Structures are given as C-alpha cells and as structure tokens.
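Student: Next input, structure requested:
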Amino acid sequence: MVGKLKPAFKLATGAGGKAAAKPKSKAASRRGCKMSASLAALLGAPRKRTPLGAMMAFGVQGPVAPADPTLHVLVRCTDTATKSVAGVPLAKGAGDVMTALVPASKLAKFVAAPQVQRVSAPRMMRPLMDIALPLAGVPKYVKKTGMSGKGVIIGIVDTGIDLTHPDFTGRVLKLWDQEIAGPGPGDGLGNFGAVLTGAAMTVSKDVHGHGTHVAGIAGGGGQAYPGVATGAEYLIVKTNFQNSAIVEGVRWIFAEAAKLGRPCVVNLSLGGHYDSHDGMDDTSVAISDECGPGRLVVAAAGNEGGDPIHAAQAVTAASPGSFGILVKPRKSLESAPYFLVNGWYSGKGSCEVRAVSSTGANTAWQKLIATDPAVKTYTLGGDTVTISTPDSAAPNGDRQFVVEVQGNAGPVQGGTWKVEVRRKSGNPGVVHAWLLLHPDRPSSARFAVPVFDSLIGSPGAGLDVVTVASYTSRNTWKDLSGEEESVGLAPDTISEFSSPGPLRGGGLKPDVAAPGAMIASCLSSASAVEQGNVIAKRYRVMAGTSMAAPFVSGLLALLLEGKPQTTPAQAKAWLKKGSSIPNAAAGKHDVKWGYGLIKV
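Tutor: The predicted structure is shown next:
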C-alpha cells in the first residue's frame, strides 16, 4: 500500500490563506533550488494523505509510513562518475541521470551536497491478435524472411506475467518482482524487490493482467492467438510503477541481455503526465540514454486523446494567464479528492502563481523561491493548496510550477477553480499546464478551455524511444459464450483515445501507429476480467496504446534477429518506411497517426 509521507522538512501553514515562512538554508541560498517542483510539492503536502502519484515508501505495508521512509529519486550530479552522496549509493546507467534510495532523514543533506545538481521526485506511472497480424503484414513478412525473433530478448516492464500460461512455456529467463521483499538485483541497482528464476518465478502473480496481455502480443507462442515474435525469449520486470523503478527496470533488462550477448527490445506500455512533455525530463532522458545498437525501447503514446487535461496560454506583461478548472460537486459520485496542475514555461522569463477557489478565496501571489524545498501551503476554506515555484531552471532550460489542491475533510470544493499565472520578468512565452487527477476519478475535474494536443508524456516523449499510437483494427467480437460484443470505437482508423503529439516545443511524436483495439491476447489466470472480454480459454481482448506498443516491440524483435546491431534511428527509419496515413502523401507526419499505420 502507499505510505503516508511525513514531510522531511517542517512546513507550517498559517490561517487565512497565508503561508508561514520556512528556515532558509545558506547552502541552498547560494546555489539555488536543486529539487524539482514535483519533489518540493511532495514534501510540502499535508501528511494526512500521500500526494497524488507520490512514491510508495519502501517497506510500507499499511497506511502509516515508517519513521524514516525511503524516497527513490532521480539524480543528476556535476560528475557522472560520482558513486555516492551523503553516504547514499547512486545507481548509474548509460547516461547522466542516476537513481538513489534516500532516507527522508538524509534528504536535506543529500540535496545540499555540492556535487548534486538536481533531484527529481519519485512519481507513479500507470499501465496504460488474430486480425491484427495480417493487417500489418506480419505473416507474409515472417514467411518471406523466416524471422521469429529467435535469439532476441523482449523485455516487458509492466504488471508482471502469468508464468503458467502455455504461450510462455520455457521462454521467460528471469523476472524481477519489484513489489516483493528481497535484496534487489545487485550490479549497482537498487536493493529492493527480488530477481526470480526457474520455478520460483511462479510466486510472482499478475493480478492485473495487463502485463500478461502485453507480453502475449509481443511474442506469445499460441496457435489460436499468436503474438508477433514467437521465437523470442523474455526478461520480465513486475514494476511498482515509480518512474525511478521503471528506469532501473530498463537498465536491468539491458544488462541481463548484454550478459547473454543478445539484442533486446524493451516494451513500456505505461506513462504519466508529471513531466515536461518535451523528452527532456529526467525519466525520458534516462531511458533514452540506455538505447543504442541492439538496445531498443518502445513506449505507448497514451490513452488521453479525448481527455481535457492540457491547456496552454501565452503570458505577457499585459496578459496574465488564467487556467479555469471545472471541479465536480462534493456530493457528486465523481467528486475530486484532489487535483494537481503541472505547469511549464520558458526559462527566459519568471512568473508568479496563485490559486483561486470556486468560492473566490485566493492564495497570495507566489514568486520564485530560491531555497529547497521551494513550496508553501495555504488554507482556502476546507481545502489545502500546495504551490511549488523553484527559482531554478530544469535541465531543458524551462521553469516548472506545481499547484496541488486537496480536501481537508472530504472532496475538494466543487465549482470553477483557477490557477493564475502572471509575468514577473523576461519572456515566459506560452505557459503549458497538465491536469492530474485521482486514477479512480478521471472525470472529477477538467480544464475549462482544454487543448487536445501535446498529450504524450514520459516515457513516450523520450527522443530515442519508439512511440506508438493505437489503430482500431476491429470494434466487434464474440465472447466465450458466443455472444456478440462491441465497443463504441470507429473501426479502421486511429483510435479516438490515442494521445496526440507534438511534444511541447514541436518535436514530432508519435512515431507510428499499430493495432491497439480490440486486440486478442493472453489472459492472466490471477486477474479478474469481465466475461464479455474473454474470447477463448486463457485469452481476452483489450484496447489501448498499451496493446499497440508491444505489437511494434514484436516487429523490432524480428528486425533484431536479422540485424542485431540496429540503432534507434535505424529502427525508426525501418518502421517509417513501411508506414502510411490514409489519403496522405508518403512520409507525412500527423500528430495522431505519427507516420502512419505500420506495414512490414
């Protein structure tokens, strides 16, 4: 269970919407903020509830956190050869972004260390084929080339896998379950979870079913509903879905594949919106840095194509920004326990931020804060507002702010809230904001004036990651009892839910589209599933970019069998060559389709 974090820094909240000042650190004052806005907001939120998407403190098994919870953070240092900070070991991969398990009691000392440049928050991500194979030309390609993915590793970082499913018999080499007690994988990675092999792997259960379905699409070996690369073998990470743990999962898979001398493609059918949406956030950079010859990563674009969770406004001296947020009433079944606004703007300017409740009460205008944690809390009626505005640029040169609102004795006050942004100096340009909600209440709030673009977050925003949109290959099927089932998606076109690009700043994403609805694949025996989605014994249908991504992972496993040193750029070129958008010129990119539906 998620632990309730006691802030590592004592934060006092005054009455009437006024925030009490925090003691300042001289070291922090000299160097400016090193904590990301998300980490500061995490530390500053009231202890009665773990902030939205926050970390699970390691070792927490109940609703009360240990006296000294551990944070799994992402770290950048001035010297990438640094092995430890303040007595805390650093886990390093191929690039500049490292990870560390930092006890909350050591966080202030860790951040203040002179070799530390930036520390980012642990944030939770979430998991986002019968007729699909012919649609993409897979049977013909396999027959022509003789490729099956033999000798190639497919890595799956997801909810786990059903080792008892016959489609995976003898093909899963190792499994790192990050949610069970253990010493971790060693080799400089985090000391959490357990690596299992052989019969011991069956103790790890996929109770969600998402990972099993994804693995089946990529390479399931069944006759009735085969995957794409039926000759490949697997390395599985059952992740806890913290971004830092996902990064370590990718590193572990590539390290294990390297020990075997095998090329590898890692599938990430997961994501979130806590990042900068430009591919330069710590998670996206860390994963892209792991890519290289024979080391490919595929990610889902996301399923928020129709969700009103992105807004953008130009902010100038004469024109401040005002982001209206429509929150469901407290008595509604869709009331909001909390909501969070993740804002970004150009580092060429500086802004002040405030929140205005639906009652008209407002916080003070909060300017940039030069000390860690750069956060203040305010009380507006029955709600608590946490605002983080660090006076430091992120690695992409931009500034981030976070505004989180939570109800003190129940849901957040309903009505129209506002997050207002005004220019203080320079040219902040366009301010982008993303709205994050309770995962069980996705309709509890929305932007009043949304923009339906730039909805691909990390890790799909990664520049070396192959990012996949979803194409609806069918919208009807027969369940196990022979009953005709259907879903309200238009067939033979891009799926309505598929998240569009471009990246913030204009980068082209997604890369390609692949069948993602409704896809038949393996059913985990440990998962609960509606019978209407069960199409045969041990098989079910699911929809999402989560299903489209492993389709492409399987295709790249076929490519790697013949060309084991394929680079990310070469893989993208190969996919682009065989992709097309209906009624569009060859080579055209579209924010929903990418370069089009893949065809090999």
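
Student: drop to CA atoms for contacts and neighbour counts, all remaining ones
Tutor: OK.

Student: centre of the chain versus the helix or strand hosting Thr212, how much separation?
Tutor: With secondary structure defined by DSSP states H and E, Thr212 is part of helix 210-219. When distances are taken as C-alpha atoms, centre = their mean, to the nearest Å, helix 210-219 is centred 18 Å away from the chain's centroid.

Student: going on from it, what's the next piece of helix or strand?
Tutor: Trace forward from helix 210-219 with DSSP H and E and the next one is strand 233-238.

Student: elements contacting that next one?
Tutor: strand 153-158, strand 172-177, helix 243-260 (3 or more C-alpha pairs under 8 Å, 6 or more residues apart in numbering; DSSP states H and E).

Student: what about 10 Å?
Tutor: Counting contacts by 3 or more C-alpha pairs under 10 Å, 6 or more residues apart in numbering; DSSP states H and E, strand 233-238 packs against strand 153-158, strand 172-177, strand 194-196, helix 210-219, helix 243-260, strand 264-268.

Student: Here is the second sequence; please produce its structure so I can put it next to the first one:
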Amino acid sequence: MSVSVWGQSKLSPYTRHYVAQIKQEQVADAANPARRVLVKKSNARGQIVIPAFVYLQEGYSPDFLTSHGVEVRSVIGQVLTADIPLDVLNEVAALDGVKYIEMGTPVQPRLNEARKEAFVNEVQTGESLPEEYRGKGVVVGVIDNGFDYTHPNFYTRDKSELRIKRVWDQNASGTAPEGFDYGCEYTTAEAILAKGYDTDQTTHGTHVLGIATGADNTNDKEVYGVATDADIVLVSYNSTNMYTGDNTAIIDGIKYIFDYAESVGKPCVINMSLGSTWGPHDGTSTFDRLADELQGPGRLLVGSCGNSGGTKYHASKTFEGNKPDTLATFFNFTYTGAPYGTVEVWCDPGMDITFVPIVYNVSENKVQSYDPARFNDAQCENKTYNFDVNVDGAWGALSVEGEINPGNGKTHLILSPNYSYAPGYDRGFYLISSNPGTIHLWTDAYTTSLSSFDRPGYIDGDDQSSMDELGGTGKRIISVGAYVTRDHCTKYGVPSYTDEITNALASFSSQGPTPDGRVKPDITAPGTYIISSLSSYYSGNKIKSHKFTWNGREYDFGYMQGTSMASPFIAGVMATWLQAFPEMTPEIAREILQKTSRQDDFTGTIDGGSNLWGYGKIDAYAGIKECIRYESGIEPSLADNRSHLVVNDGNCVRVLFGYDDSQVALQLYNLQGACVATRAIGKVAAGEEVTVDLDDFAAGIYMLRIMGGNTKSMVKKIIVQ
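Tutor: Okay, the predicted model is just below:
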C-alpha cells in the first residue's frame, strides 16, 4: 500500500484528482469519452492546460500571471477564469498572489400543450393586458450545444429576419470575442447563417432554444415557443464531445451574454439546461457565487434542477457529536466489469473526519478495514490505497484527496475508486467523527451510486438533495423542475406511452432541499415529451413529430423530455415578464413565482415552498399581471418614450402630446389586468392637450396606455384618489 501525505493545499481536491488521472493516463479523450471525466484540453502551443477558477490575494491584479503562461479569461472581483499549463501548475500555485486554484468540473446537458397548460397563450395575445408580451426588447441567452442557426424557429414570426444576434462557439477556431482568447464569435446574420451550426452537431441546444424562443408556425402545428419576439444570443460551451465541458467556460458564457445585453440596453435572461454533480450543492460553490454576483436588475439566470429523481447518488447522516459515530456505505458500480467512479464528501465546518476504506467478503460475511486517513484544520492526510487480491480479496486502488474548503469552511473529500472485477467482494468505506454536524455524499451519478446492500448499519443511497450544481443550487438562480403534460410520444405513427402520469411530477425531476435548508426547485414547468425544433444537421436518432421543407432544406420538430425542457420554458416566461418589468431582479421574480404559481391535487397545498414542486406550477399569465403591478411603482426608464407628457392632476389625467400623431387611443387598465375604459382620440397636433375625467373610477392604482400611429405604446401609472 502506497501512502502520500499532504498538508492543506492551494489546489482543490478535484485539481489534484485530475492531475493524478493524467499521470495514470485515465483521462478521457475525444476517441474514448466513456469515462465521463473532463477531457484533456490543450492550448495553441499544444500544452495540456487546466481550466480553473483562480482566487487572487487582495491587492494583486491578474497581470502577474501571464508571465507564467497563464491565459486569463473572465475577471470577476478577485476570482478569475483561466487556463493554466499543466507543467507550471505547481509553480503558479506557489505564487504569493495566488490564494486558491479550483479546476473547472465536468458539465453535461440535461435532457402547444405546455403553452396552454401554463397560460402562455394569454400572455402572447395580450388578453386583457396593455399589449402582447412575447419577449420584445429582451435578450434570451442560451448556453448549450447542438444549435442549428438556420432553423426557421429562430427567425421573426414573418420569417423576414434572423433573431440570433450573436454566437460564441467556444469550440471553433477563428476570431474570439473581445476579452477572450478562445473560440469564434459570429456577429452578423450573414456569418451566422453561413456557419449554419455549431461544432457539436447534436440537437439538444436547438430543442431547448425552440422551447424558449421558437417563433415558427409554418405548418399550423402550433409548436412555437414562449418568447417569440426576443433577441437571441447563443454560447456553445467548450466540449470536445457531447458529454463534457467545464463550468469555468459557463461563467465566461454568462458574462459574454450579459455584456452584450448591456451594450444594447436590453434586459436579459439566460437559460442553462446543464448540470454537474460536483460541488457542495449549498450555493457556496465558486460557480454559484460568481453566477449570483453577475445577476441583478434585468439580469436573470434560469437552470434545470437535474434528472436524478429515483436515483441513489446521494446519502447523508447527521452526527449528534456527543460520541464517535460512523457513516458506512458501499460503492455500487454501474459497470461491474470495470468498477470505477467518484464520490464527493462535504462535511459541516468543524467536523474532524476519519476516513477508512473497507472490503466486505460476501461469502464469509466479514469486513476488512484499512489504515485511517485524518482530515481536519491541522492535517489533510491524503492517501492512495492499493489492494492485492491475495491479501485483500480485491484488486485495484482507492484514493482520497481532501481539504478544508476556503469558500465555505467545510471538510471536503474526493474518493476515487478504481478497482478490477472481483466477484464476491463489495467495496465501501466508513466516515467517522465525534463532532456535531451533517455529512453529505454525492456520486458522479453515471459510474457509481451508493448502497447498503440491505446490510444493517449501512446507509443506502437516495434521491434527496439531488439537485444539480449549475442550475439547481444557486441562491439567485431560478431552478426548474419538471411535471408531465404529455405521457406519450408518437413513433412511426404509433403512440408510445410511458409510466408517467399526466399532471404529476416527472419521475426523473430532481428534488431538494439544499444542505443549507433552502427549498429547491423554485418552480416546475412542463418537461415531458415536449415538441420543439431539432437540428437539421444532426444525423443521430430523432423522435420526430413532423417535418417540413423551407428555403429548400428539410427541418424537423420532435420530442424530448427532461428538466432540460422545463428550464427553457421558464426562461421564455421570464423574457415575457422582463418585457413588462425590465428591472426585475431574481428576488422579485421569485416573489412573483411564490405569489402566482398554481397548486392542484398533484402539488397539494404548498406553504412556503416544496422540495418537489418549488412554489408550484408556473402560471405565466398571473405572473405577468404581477409584473405590471411592480412596474407601476417604478419611475419610467430612460428608454421610455417621453415625447408625450402625462400629468396625474387630482381626479383627472392630462396628456400633452409632443408631436403630431394619428389613430391615437387611450386605454385604462386596473391592476388585475382588465381594461376598464377606452377612449378614441384620432388625430392630435403637437402641443394639444387631452383631459380624461377619473371621477367614475374607484380609488387605486391604474395603468394608462397611450397608442398612436407614430407612437410607441406607452404605459404610465395613474393614481385615482
């Protein structure tokens, strides 16, 4: 057995884990992605690089890193995203100005009726509202892969103009966006259409984007999306195969999209139908904290909560702390012929942890344990255990890397089992502590789960706190679960039914709570067998609903399901809400969701939020009425048309027109969204004044809408006393 002892390191456990995997040549490449760990990434000089979050000490700027070959990307306060050449990683970590290096962790995509179910149709048609709400004047960003830029779903409703304004393909070669040194940016419709598709050539992103913003109704199937008039900005996140990317590039993409929206003076919502099992799941990860910092008024993030419902990739135990206690469990490997995987352990601050690997001889009902490894404020006793079949009854190795995480003070371990097939032996571990607190474990969900194997004293895995990082755990991110609006799809003209129950929570939808006690998800939306656009460049299997030809090319619509489909539905709804309330913050959006979400026999009565349903099922129509109410109490922004002056004078309103206009009409709405009065004015001249008597209306707040042939629709708050 070989043992290596480290002190508290500037390198995160995953960074050390990855470097060890590189040395053992166990990191995936494009030809062999099956291990589902981060692939090797190289820079222009052919060096293997570590994509990472780099924490700087106060008073240091990023410039001092460039002389060491570090390529800095985004700068957010004292945290950077950067590529560090592997061969200088230890050198960079030793620099006085570097506080901590956290390698990016793997990211994977999370895979008509819905609009009707969520009352989106009423929002789009403007029923009893001041106007139609289709995301006009709002930027919808999507970070994903598998985009077909040419699909008619992403044109204006009359097919006259492409709505995709910017594309950053992080995997392509070419001119990178300003401030970045990788990928290729496309800034004109001509360049975007000439490229046609991103380098991924799958279809996940095309389907997701169609749900959020699709506007095509060419074939009368009514399968268009929610924010049909929104501008679109796309980021194809960095990956060399369809499974893996890293979360540092996702932060770069968020910043890129928000920066574009700010440059054109428009509010923005970004969808991330992506997930990762790596992280503390409590909102304190570097990704979550940077994502929270980047959000604000008119800047929202929406993410899928994950598809881990019904899995056993999580386990936890609370320790009383009055005596030594033990959490014991076994690895349950997906690939029994090649048992390997990862388990991440997060322990509450102040817990002194002892780790002990075990091998269980099934036939003899006997447990063999091994030397302990200690992890606390004073030591991080990282070890690699090598097993010999003649001694241990099992072949292979198990490494444990640990730290006291500087972001949240928690004891953080990564376990990396890599065994050979050994029938008759189960492999597991003990975690021992005498301190009070809770320990949470998460596996990578693909290669490993956790099991008691029905043995007394051992903990079985569960799907509690199974929300993904990236979309499911951030404190300001709107996290979305999925419920069932269609329980079947049609294959070869024949309905194919699932075991899902219409209107119930989707069986795969991940659930909360977060370890810090927050309710997740925040909201649920339709997520099963949603029909949306498919990439015409994707040659893999598609479950098609229909196809048609446009501009000489065949395009498909088809079925997909997952919280990946529920998340863009909410992102589209948020775009319509931002049209009504451009300064909406994540906190106000959550307040509106809590106030307006629907509850029924399936959700049950929700008081303060549910870890299955969030605040309930989305009601886009009730929510937009709340947005109008919120906007009524805010001073008009500089973008408002101020050429006409509105004076609320006692119990009348005087409108002073600033220029000649025709077909002028005034409409008065109450805060329930109902039109209570209409007055046709016709032609007006500059300087003309029109008075509206309000004596017949009950006291309260109203919205006055001014329309005209030359007037952008104006909505002003009116108070009747």
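
Student: Now the TM-score, please.
Tutor: The TM-score (TM-score structural alignment, normalised by the length of structure 1) is 0.86; 555 aligned residues with a C-alpha RMSD of 2.6 Å.

Student: what does the helix holding Thr212 of structure 1 correspond to over in structure 2?
Tutor: In the comparison with structure 2, helix 210-219 of structure 1 aligns to the range 204-213 (TM-score structural alignment).

Student: The helix holding Thr212 of structure 1 vs strand 233-238, what angle?
Tutor: Orientation of helix 210-219 of structure 1 against strand 233-238 (axes from the mean of the first three to the mean of the last three C-alpha atoms, to 10 degrees) gives an angle of 160 degrees.

Student: can you state the direction angle for helix 210-219 of structure 1 and strand 153-158?
Tutor: 160 degrees.

Student: What's the average distance for the match of helix 210-219 of structure 1 when superposed on structure 1?
Tutor: Compared with structure 1 after fitting, stretch 204-213 of structure 2 deviates on average by 0.3 Å (mean C-alpha distance after the TM-score superposition for structure 1).

Student: Of all the helices and strands packed on strand 233-238 of structure 1, which one is nearest Thr82 of structure 1?
Tutor: helix 243-260 (17.4 Å; C-alpha to C-alpha).

Student: what's the matching range in structure 2 for that closest one?
Tutor: With TM-score structural alignment as the criterion, helix 243-260 of structure 1 aligns to 247-264.

Student: What is the burial count for the closest residue to Asp693 of structure 2 other than its chain neighbours?
Tutor: Excluding its sequence neighbours, the residue lying closest to Asp693 of structure 2 (C-alpha to C-alpha, 6 or more residues apart in numbering) is Cys652, at 4.6 Å. Neighbours of Cys652 of structure 2 under the rule other C-alpha atoms under 10 Å: 17.

Student: next one: Gly184 of structure 1
Tutor: Neighbours of Gly184 of structure 1 (other C-alpha under 10 Å): 18.

Student: What's the match for it in structure 2?
Tutor: Using TM-score structural alignment, Gly184 of structure 1 pairs with Ala176 in structure 2.

Student: which parts of the match of helix 243-260 of structure 1 are buried?
Tutor: Within stretch 247-264 of structure 2, the residues that count as buried by 16 or more other C-alpha atoms under 10 Å are 247-258, 260-261.

Student: so what's the nearest residue to His210 of structure 1 once chain neighbours are set aside up against?
Tutor: With C-alpha to C-alpha, 6+ apart as the criterion, His210 of structure 1 has its nearest non-adjacent residue at 6.1 Å, and that residue is Thr159. Listed by C-alpha atoms under 10 Å, 6 or more residues apart in numbering, the contact partners of Thr159 of structure 1 are 126-127, 177, 205-214, 236-241, 269-270.

Student: Tell me which residue of structure 2 matches up with Thr159 of structure 1.
Tutor: In structure 2, Thr159 of structure 1 lands on Asn145 (TM-score structural alignment).

Student: gap between its match and Gly700 of structure 2?
Tutor: Asn145 of structure 2 is 49 Å from Gly700 of structure 2, where distance means C-alpha to C-alpha, to the nearest Å.

Student: Spatially nearest residue to the residue nearest to the spatial centre of structure 1, not counting backbone neighbours?
Tutor: Centroid-nearest residue in structure 1, with C-alpha atoms, centre = their mean: Gly271, separated by 2.3 Å. The spatial neighbour of Gly271 of structure 1 that comes closest, neighbours along the chain excluded (C-alpha to C-alpha, 6+ apart), is Met125 at 5.1 Å.

Student: now do Trp176 of structure 1
Tutor: In space, Trp176 of structure 1 is closest to Val195, 4.2 Å off (C-alpha to C-alpha, 6+ apart).

Student: would JSON lines of the buried residues of stretch 247-264 of structure 2 with distance to Glu132 of structure 2 be doable?
Tutor: Below are the buried residues of stretch 247-264 of structure 2 laid out as JSON lines (distance: C-alpha to C-alpha, whole Å):
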{"residue": "Asn247", "distance to Glu132 of structure 2": "36"}
{"residue": "Thr248", "distance to Glu132 of structure 2": "38"}
{"residue": "Ala249", "distance to Glu132 of structure 2": "36"}
{"residue": "Ile250", "distance to Glu132 of structure 2": "33"}
{"residue": "Ile251", "distance to Glu132 of structure 2": "33"}
{"residue": "Asp252", "distance to Glu132 of structure 2": "33"}
{"residue": "Gly253", "distance to Glu132 of structure 2": "30"}
{"residue": "Ile254", "distance to Glu132 of structure 2": "28"}
{"residue": "Lys255", "distance to Glu132 of structure 2": "30"}
{"residue": "Tyr256", "distance to Glu132 of structure 2": "29"}
{"residue": "Ile257", "distance to Glu132 of structure 2": "25"}
{"residue": "Phe258", "distance to Glu132 of structure 2": "25"}
{"residue": "Tyr260", "distance to Glu132 of structure 2": "25"}
{"residue": "Ala261", "distance to Glu132 of structure 2": "22"}
